[in-house]
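>>> Attaching a predicted model along with its sequence, questions to come.
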Amino acid sequence: MRWLDARGIEYEAIDVISDEAAFDEMIRLSNQDLAPVIEVDGDVLADFGPDQLAVFWQKIERKHARA
């Protein structure tokens, strides 16, 4: 997750290939079976690239600024 690393954003990487329960949780969260998936405070982004992640992260930051 170079985009997150470049911005100093901490995250937990979970290997959904070797962990069946994690794979099932990914499907439950995202309603699909493609990685990567990111979940932040209930907001989910699945099967994304850097541009989609940037837009998603801006929404998260705006949401937290209002809280």
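Good, I have the coordinates. Numbering: from 1, shown residues only.
>>> Please count neighbours and contacts with C-alpha atoms only from this point.
Noted.
>>> Surely residue 39 touches residue 53?
No - judged on Cα atoms under 8 Å, residue 39 makes no contact with residue 53 at a distance of 11.2 Å.
>>> Buried residues, the top helix by length along the chain. List them.
Longest helix of the chain, by residue count under DSSP state H: helix 50-66. With burial defined by 16 or more other Cα atoms under 10 Å, the residues of helix 50-66 counted as buried are 53, 56.
>>> try this one next to it:
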Amino acid sequence: MEKEIIVYSTPLCVPCENLKKFLREEGLEFKVKDIMMDSEAAELLEEKGVRSAPALGINGKILFGVDLRPENLRKELYL
């Protein structure tokens, strides 16, 4: 089953760009939602307790903070 991957990002966010680069290097397709422009995406993150970008959605599960370290991401992405 292909996973739906969404990067929740903001403009000029270096960690956001690093996350997108990591996903591209892993050969994964993903969507990007700019939480400064997409109020629904911003509200979703707020409901989940996420206070800053980047965050990553994998099939509806939101990852942020230490969950975004490469070793943790690989575990989530390849389950």
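Sure, I can see it. Note that the coordinates shown come from a computational prediction; the quantities given were computed from them, not determined experimentally.
>>> centre of the chain versus the longest helix of structure 1, how much separation?
Mean-position distance between helix 50-66 of structure 1 and its chain equals 11 Å (Cα atoms, centre = their mean, to the nearest Å).
>>> who touches residue 40 of structure 1 in this structure?
Residue 40 of structure 1 sits next to residue 60 when contact means Cα atoms under 8 Å, 6 or more residues apart in numbering.
>>> counterpart of it in structure 2?
Matched to structure 2 by TM-score structural alignment, residue 40 of structure 1 sits across from residue 58.
>>> what about the helices in structure 1?
2-6, 20-30, 50-66.
>>> Could you dump those into JSON lines and include distance to residue 14 of structure 1?
Formatted as JSON lines, the helices of structure 1 follow (distance: least, Cα to Cα, whole Å):
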{"stretch": "helix 2-6", "distance to residue 14 of structure 1": "15"}
{"stretch": "helix 20-30", "distance to residue 14 of structure 1": "7"}
{"stretch": "helix 50-66", "distance to residue 14 of structure 1": "18"}
